[in-house]
Structures are given as C-alpha cells and as structure tokens.
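1. What would the 3D arrangement of this be:
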Amino acid sequence: MYFRIVITFIAIVILSGIVSFFLSGQLFKREATAQMLDDLLQTGQTMIQLLKEPDLKKPELYLIRMANQQNLAVTVYDEIGGARKYDTLSRDRIRPIPDATVKDVLSGEIYYSANRLMPVSPEAAFIGLPFERDGQRYALFIQPNFEIRNKQLLLLPLAVLSIIIGIGSIMTFLLSRFIVHPITKLAEATNEMSKGNFDVLVPIRRSDELGQLAQSFNHMAGELRQLEQMRQDFISNVSHEIQSPLTSIRGFSEALKEPAIELQDRLHYVDIIETESERLSRMVDNLLRLTTLESGQQPYPKELFDLDEELRKVVIVNHLLLMQKRIEYDLSLPKIKLLGNKDQLFQIWTNLIHNSIKYTPQGGSIRIQIQKDGEYVQIRFSDSGIGIPLQDQPHIFERFYKVDKSRDRSVGGNGLGLAIVKRIVDIHQGKIELESQPGKGTSITILLPCFAP
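-> Down below sits the predicted model:
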C-alpha cells in the first residue's frame, strides 16, 4: 500500500504538471502573441533609428548584433525587390514574407501578422515597418527565431516540472509514511488480536478518519477484552456451580451404598440428592433461558394485559411460601394495563418475589405497588429483609454474582435470577433501579414504557 500511494501521488504530480503546462499555454497564447508583437514593434523602431542615423558608422553591424542577441530574423526590402538580412541565422526555418505584404509595407503601412481579436501562434508572428533612407523607401520585417527560442522556453517548464516532481516525490515519500504508519499499526494490532491478545492498543493520537478508526479499534479491543473476561468468568462460575451439586450427589450416592446405614439416614441422603438435583436442574433451565434472552433470535410477541392482575397472580402462586415464613404482604395495585410479553414479565415478578421471600426473615413484610411515572409504569418490590451491602450493589445483576455464597446455597440460589430480570427489562426498553440498606431491606423498582392508558 505504501508503494501504491507513492506511485499514485507521483503520477498525479506528473500528470497535473503536464496538463497544467499545455492548458496554461493555450490560455495565455493570445496574450503572449500580443506582447511579442509589441516587443517586436519597439525593437523595429529602435533598428530604424539606427539605420537613419547619419553619423553612425556601419549601423548594419549594430543591427546584426541586436538581432543575434534577441534571436530575431531581420530582413530589409527595398523598392526594386532586393532583400538584405541583418542577422546570421539560417533561413531554412524562417517563414518567408509574402510579396503582397512587402508591397503593403513599402507603401507606408505597418503590418501585424496578428492582433488581439485574431491571434495566431507565436511561431507565425512577425511585424513589418516602413522607413525611408536617402530618399529611398524600405520595409523592415522582424520575425522571432523559434528554433532557438523554443529550446530556451522549453527549458524553463522542464526545469519547473522537474523541481515539482522532485519535491513532490520527496514529500509523497515522507507523507505516505505518515499515512500508512497508523494502518500498519492497525494491521499489527489486528494480527495480535487474532491470536487472542485483547490487551493490544493502537497508540495513535489523531483527530482525522484514521484517528477515529484507531479509537474505534481500541474501543472494540476493550469490549472484546471485557467479553473474554466475562466468558472466562462465566465458564468458571458454571463449572463451580455445577461441580458443587454434582459433588454432593456423588458423595451421598456413595454413602447410600453402605449396607449398615439406617433407614432414617438413607432417606435423609435421598432428600439431599433430590434437592441438589433440583438445584442443578433449575440452574440449567435458567442458563438456557438467559442464553435465549441474550441471543435475541426468538420472537417475543406483545399483548395488552392487566398488570395488576398478573401481580396478584404471582402472590397467589407463592402464597404457601409466604405463609410458611409468616411474611405479611401489602399490595397497592390500581387498575393499569400494559403492553408487553406477559410470560417474560411474569418471570420478572416470580424472580423478584422469590428473592424477597428468600432474604426476608420470619415475620417480615413485603410490599408490591404499581403507579404511573410519566411515560413509564413503575413496579416496586420492597421487603424488610437482610439487605445488600453497598459494595455489592453495582454487581447484583451480573450472572452468578452472589453476595454471600454460603447463604445463597442454603436457600437454593444460583445467581442467575436477577440477571434474567435485567435482560427481560432491557428487551422491553425499560429501566431497573435498586435501593438497599443492610439490615433494613431492599427495594427493586422496574420502570416499563407506558404503551397503554
């Protein structure tokens, strides 16, 4: 890519110089021809003054010197048709003067081969001036010698073009490195990332498109690094969570093989195996549910339903658990309709009331209320449970995150319930808020868009 850029820039410089040279020549041809005719007129008048000078010895020598210095073809015609040249140039490449033009000048006219309205090429420009000497009439014709002038004029644009190409090539060589360098760094970083190294960063501090690309790459590397860390944590957590019940199941299964074990202990071991199996089954179900929610591939049809009725239903379903712990509950559920996926949202209500029951001590209380909050419907689950420490609150919606591992195991939790709640809320374009104080309880507020009055 570096050499392609260099070659492309050099080709552009050369092509631009050539095109500019020819276009400028065409644009200024008229002005150049007119200026040349003016110069020839002044030169001719000077020569005529020399020819008329009576005290100047051999004026012809001065004319020849002047003509040669300025690369001019100078010819003087007399009345009888004689012609004498005042230069040392060969006439092979000098345009001949028509006889009719010579007669017109001998008659006293000043002749221009072109004017500003009817320009010709500079090679065809010449001028004719009449003058008298010793009672005789003469015609002085001056033409530029373009065989020499073209060589001189060609050297200037060639020199300019060579300088432009030289400077342009050097600048292109240097600037191309400046342009290609960040791309090279990006390629190296991409190669490192393909090997699994997500700690790579592109050290580019620019505000142009390449700088924005580098910033996007660094942001992508950071996201992939975080995703890789989450993947490793996920594998570690899943392995740990699965290994724990499997270890219990295997241990108590081996204990059941002992022939001397009493019936009461045997039944206790069977209950433990059943409990661990159920916990393992719930964890797998939650993992599958969370994976399905995060994939976004399954359609989630929405319907208009009575939100208050759904919340009453979840309380009725869990009424036995509430009674077992003698938990009082307070419902503030005015009539409100909501547009959403009723089954997914019921999973939210189920997970939240289960958490409230788990972490609320005997004789505690739970409050569920809904109300309008601008463009949202606010659903709040509050309990008088043990609360969540401040340092744990930012992580409470992460998968497998547990505030107290031993406490969670005693109540059968696996750290996936609130992660499922958070994902369902995100699918419904809602918000979730947490308020908790250790020893005073927890309140979780769900804000869902109010699609219906």
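2. hey, let's count contacts and neighbours off CA atoms from now on
-> OK.
3. helices or strands up against the helix or strand harbouring Pro157?
-> Element membership of Pro157 [criterion: DSSP states H and E] is helix 146-194. Applying 3 or more Cα pairs under 8 Å, 6 or more residues apart in numbering; DSSP states H and E, one finds that helix 146-194 contacts helix 2-27, helix 209-256.
4. Try it again at 7 Å.
-> helix 2-27 (3 or more Cα pairs under 7 Å, 6 or more residues apart in numbering; DSSP states H and E).
5. okay, the angle between the helix or strand that the helix it packs on is followed by and helix 2-27?
-> Using DSSP H and E, the helix or strand that directly follows helix 2-27 along the chain is helix 29-52. Angle, helix 29-52 to helix 2-27, by axes from the mean of the first three to the mean of the last three Cα atoms, to 10 degrees: 50 degrees.
6. okay, how far is it across stretch 296-307, tip to tip?
-> Start-to-end span of stretch 296-307 (Cα to Cα, to the nearest Å) is 24 Å.
7. can you count the residues close to Leu140?
-> By other Cα atoms under 10 Å, the residues close to Leu140 number 25.
8. And for it, nearest residue in space, chain neighbours not counted?
-> Of all residues not flanking Leu140 in the chain, Val76 sits nearest, at 4.6 Å (Cα to Cα, 6 or more residues apart in numbering).
9. So the one you found versus Leu161, what's the distance?
-> From Val76 over to Leu161 (counting by Cα to Cα), the distance is 40 Å.
10. the helices in the stretch 301-450 of the chain, which residues?
-> Along the stretch 301-450 of the chain, counting by DSSP state H, counting those that start in this stretch, helices occupy 307-317, 319-324, 342-358, 405-411, 417-427.
11. Run the chain-centre distance for the shortest one.
-> Between the mean C-alpha location of helix 319-324 and the chain-wide mean there is a distance of 58 Å, by Cα atoms, centre = their mean, to the nearest Å.
12. buried ones in that helix?
-> Buried residues in helix 319-324, counted by 16 or more other Cα atoms under 10 Å: Leu322.
13. ditto for stretch 11-22
-> Applying 16+ other Cα under 10 Å to stretch 11-22 flags Val13, Ile14, Gly17 as buried.
14. tell me the contacts of the closest residue to Ser365 other than its chain neighbours?
-> With sequence-adjacent residues excluded and distances taken as Cα to Cα, 6+ apart, Ser365 is closest to Glu328, at 4.6 Å. Glu328 makes contacts with Gly364, Ser365, Ile366, as judged by Cα atoms under 7 Å, 6 or more residues apart in numbering.
15. Please give the structure of this sequence too, so both can be compared:
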Amino acid sequence: MKLQTKIILTSTALLFILLVIANSSIYFIFKKTMEDNAMERLQAETSNVTNGLKQTSATVKQANLLRAYLPPNGMIRILPKSGGPLVVSVTDQTKELQDLPYSYYSNEQTTIKEDDGHLYAISHTPVIWTNGEVVSLEVTEQLADVEQSLQTLKFILLIASLVILIPTIFAGRLLSKIILRPIKSLIHTMEEIQVSRTFKKIDLSSSSKDELDQMANTFNNMMDLLEENYKKQEQFVSDASHELKTPLTVVESYANMLKRWGMKRPDILEEAIEAIHSESLRMKQLTSQMLVLAKDESQWKLHMEHVDAAAVCNQTIKHLEQAFERTIYLNIKTDHPVVTADEKRLKQLLYILLDNAIKYSEKAVEVTITKSESFMITVTDQGIGIPKEDLSNVYERFFRVDKARNRETGGSGLGLSIARKIVEAHSGRIEINSQEGKGTSVTVSFPL
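-> Alright, predicted model coming up:
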C-alpha cells in the first residue's frame, strides 16, 4: 500500500471515529434530555389526573372525568391488581395504544419504553377507585415529537459528518502530496543515481524549514560526502596502483634477466636477487601501510598504559642512529616523561617522524619532550623544509612535496597519513611548522 493511501485512510479513519464518538454523544445527550422533559411533563399530567379524581363528586362518572384529562396523543387506563383494565380512555387517533402491554404497579413511577419502533412515556400512580380498591392509574403518551426531533437530529448529524469527511479526504490527499513531494523527489533522484551511476542531489527550489526540508538537505550533504569519499577512494586506488606498478615492473625485469643470463653470470644473479629482495620489502612495507590506513581507529584495539616516553624515544633513536649513521639529540624538559598511550603505536609514530626528518635533512635531528597542558613530543630537523602551499596537503595519502619526489628520499607518501591516524586514535593533535630551506618541526600532543 502506498504511503499516500495510508495517510488518507488513516486520517479519514481517525476523523470518522471522532465523528462517530462526537455524534453519538450529542445524540444520546439530546435523547436523554428530551425523554427527561417528557417524563416530567407526564408526571405533572398524572398528578393533575389524580387530584381531579380526588376532588370529583361521586355523581360524576370516572370514565368521563378521565377523558377530560386525556393527553392528545395518549391513553389513560385503570389497572387493578389482577384482571384486565377497569377503564380505558383513548381518542380516535390513539386507539392502537390499547394493545400496549400493561402491568400493575403499587408505587409511583415514570418510565420510557419502546414498542414496535415507537417511544412511549408511561406513568403509574396508585389511586383508590370507586369500589374502594387500590388501583394503578396509568397515563401513557406517545412521544411522536421526540421521535421526529431525533430523526431530524440524525439527518443533521449525518449531513454534517459528510460535509466534514468529504473535504477531509481531499485535504488529506492534498496534504499527502505536499508531504510526499520531497520523498518522491528523493526516490526519483536515487533511481537516477542507480541508473546513471553518478552522484546527484535533490533540487531545492524553495526552503520550507521543516523536517522534510531538513531530510532533503541531509541527503544532499550525504551525497557530497559520498562523492568526496568516492573520489578519495578512486585517487587512493589509483595512487596505490601507481606505487605498486614500479616495484612490480622492477621485479619482472630482473626475473626476465635471471631467466636469460642469471645462471651464467653471477654478477647479474646477485644484482637481480638484491633488487628483487629490496623491491619485495618495499612492496610489503607499502602494503602494510595501506592496510593500516584502510582500518578505522576503532579496529586498532589500542592497549592504553602508562608509557615512559623517554625510554621509548631513546630506544628508537638508538636504532635509527645505527641504521642511518646519523646524530639524533633527545631533550627531556620534564621530570616525569610518562604518557598514557599504546607503546607499539607510539614507537611506530616516532619511527615515521624521525625517518622523515632523516630523509629530508643532512644535519642532526632533535627530539624534545615537554609537558604543560598536554604531553608533547617535538621532532625538529634542519632540512629542505616544506613550501607553505603544501603544508595543508602533507597528510594526504601518497602526497610528496615536489622536491622530495625522488624515491630514494621521498618514500611512499603514506607516513604522515599514518602518523595523524595514530595521534587521532589517542585523542591527540599533530602540528607541522616548516620554513622552506630552514627545516621542519613536527609536534604531537597527547592529553594528560
């Protein structure tokens, strides 16, 4: 069932129920009021008949007296304790009332009864008859005016309900169109996206500032985000393919060389094995880095603990000094160089920052540990620096500053992307300050 049909049916059904409840309440309240008025009127007439019987002399026939008090559309009967009525007083227009069932009542009471689809008000009161017997005086009146009023009220309520329901159906249809217009536009746009395989947005000709307008804006923002992520993914795949293409080409070339002359020339064999081994390690490192970037921080399962940052820095510096035969200074400007972090990730972060500093600088590198409002580790080099226009791009995957595109120094361009993810996973912050030709300073801050 369509949403538009559901809206129309639901709104119409709810209104119909409310109308039934309201109309029923009006009808029964009106009926009760009319019946109460009729009973009060009949009680007064019965009291008049009783008083008349008491004050009338014995010479006047009781039957004639009852006819004098007879209601225009009613009947008077004298009912003994047993047997049929002693007296029945009716008019020519109310002869059919004689067939109404009767009962003797020893007390006063007035009721409303329905017989054969007609309403009757019946009042009973005990009186002493001429023979000294206590009988029940029954005064009956057909409530034709009440029946007519109730029929008129039914007709009015029915017409009023139709007058309300019919426009409501059309109003519900119009309202559903207004509500569903942006939803249909959303569906149409999504179908176009599915067919054309392109990113499209909902055309917002006017702003209604409601939830539907908010939904459309949210969808458009989502499309912008998806398109941006899709382009980044395409760029990432393209860059990854490009980065892997070179080592694969080198491996293939040396493999072909080995097939031709490798067994006959030891120098080519050694050169090919060394090149293949080197390129294999580079592909392994590149693949490992890409897998790190592909994972979300929530999947890293950090083991947070109190880590002696000074000891970690000393160990890392020692390894890199031996590997690259470079000088790296460590300055500790705090008495308690302990930080809450994952020790393995902290080591990985230091390797990335120090590796970059060593690659882009021929002079000594300095590592500084400080603690104030946060725990900070700063890696400073005196190398080629980064142009100001490139500072905002250095965290992008596979990005390398133009002066560093030589593969011997430039690396894969993934290091700072991984470094930023490590810092963000620790709820920290990374900042780079650099001047071209003077050097670069990278500061990572961890919350205390």
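16. on that earlier part again, what about the residue nearest to Leu140 of the first structure, which SS state?
-> What DSSP: H, G, I helix; E, B strand; the rest coil gives for Val76 of the first structure is strand.
17. which residues sit in contact with it?
-> Contact analysis of Val76 of the first structure by Cα under 7 Å, 6+ apart lists Ala83, Arg84, Lys85, Tyr138, Ala139, Leu140, Phe141.
18. count of neighbours near the second one?
-> By that I understand Arg84 of the first structure. Using other Cα under 10 Å, Arg84 of the first structure is surrounded by 11 other residues.
19. One more: the third one?
-> Lys85 of the first structure is surrounded by 17 other residues when neighbours are defined as other Cα under 10 Å.
20. State the distance from the nearest residue to it once chain neighbours are set aside to Arg423 of the first structure.
-> Closest residue to Lys85 of the first structure apart from its sequence neighbours, by Cα to Cα, 6+ apart: Thr75 at 4.2 Å. Distance, Thr75 of the first structure to Arg423 of the first structure, by Cα to Cα: 101 Å.
21. and if you look at Ile261 of the first structure?
-> Look at Ile261 of the first structure and Arg423 of the first structure: by Cα to Cα, they are 47 Å apart.
22. So for those two, which sits in the more crowded spot?
-> In terms of neighbours (other Cα under 10 Å), Arg423 is the more surrounded of Ile261 of the first structure and Arg423; the figures are 17 against 11.
23. The more buried one matches what in the second structure?
-> Under the alignment (TM-score structural alignment), Arg423 of the first structure pairs with Lys421 of the second structure.
24. burial count for the closest residue in space to that match that isn't next to it in sequence?
-> The shortest distance from Lys421 of the second structure to any non-neighbouring residue, by Cα to Cα, 6+ apart, is to Glu297 (7.1 Å). Residues near Glu297 of the second structure, counting by other Cα under 10 Å, number 15.
25. Surely Glu297 of the second structure is in contact with Ala425?
-> Yes. Glu297 of the second structure is within contact range of Ala425, at 5.6 Å (criterion: Cα atoms under 7 Å).
26. Figure out which of the helices of the stretch 301-450 of the first structure is closest to Ser90 of the first structure.
-> helix 417-427 (94.7 Å; Cα to Cα).
27. how close does the closest one sit to the second structure?
-> Compared with the second structure after fitting, helix 417-427 of the first structure deviates on average by 1.2 Å (mean Cα distance after the TM-score superposition for the first structure).
28. Tell me which two in the contacts of Val76 of the first structure are the farthest apart.
-> Lys85 and Tyr138, at 12.7 Å, using Cα to Cα across the contacts of Val76 of the first structure.
29. which residues touch the corresponding residue of the first structure for Glu228 of the second structure?
-> The alignment partner of Glu228 of the second structure in the first structure, by TM-score structural alignment, is Gln226. Contact analysis of Gln226 of the first structure by Cα under 7 Å, 6+ apart lists nothing.
30. give me that answer again for 10 Å
-> Counting by Cα atoms under 10 Å, 6 or more residues apart in numbering, Gln226 of the first structure touches Phe198, Met220, Gln232.
31. Any idea how many residues pack against the last one?
-> Neighbour count for Gln232 of the first structure, taken as other Cα under 10 Å: 12.
32. so how far is Leu18 of the second structure from Arg282 of the second structure?
-> Between Arg282 of the second structure and Leu18 of the second structure the computed distance is 76 Å (Cα to Cα).
33. For whichever strand in the second structure runs longest, which helices and strands make contact with it?
-> For the second structure, the longest strand by residue count, based on DSSP state E, is strand 118-128. Helices and strands touching strand 118-128 of the second structure, as assessed by 3 or more Cα pairs under 10 Å, 6 or more residues apart in numbering; DSSP states H and E, comprise helix 3-55, strand 74-79, strand 109-115, strand 134-142, helix 144-196.
34. Distance-wise, check Asp390 of the second structure relative to Met304 of the second structure.
-> From Asp390 of the second structure to Met304 of the second structure the distance is 34 Å (Cα to Cα).
35. swap that for Leu165 of the second structure, sorry
-> 66 Å.
36. Please identify which of those two sits among more neighbours.
-> Using other Cα under 10 Å as the criterion, Leu165 of the second structure and Met304 rank with Leu165 on top: 18 against 12.
37. how about the more buried one, what does it touch?
-> Applying Cα under 10 Å, 6+ apart, the residues near Leu165 of the second structure are Ser11, Thr12, Ala13, Leu15, Phe16, Leu19, Ile159, Ala171.
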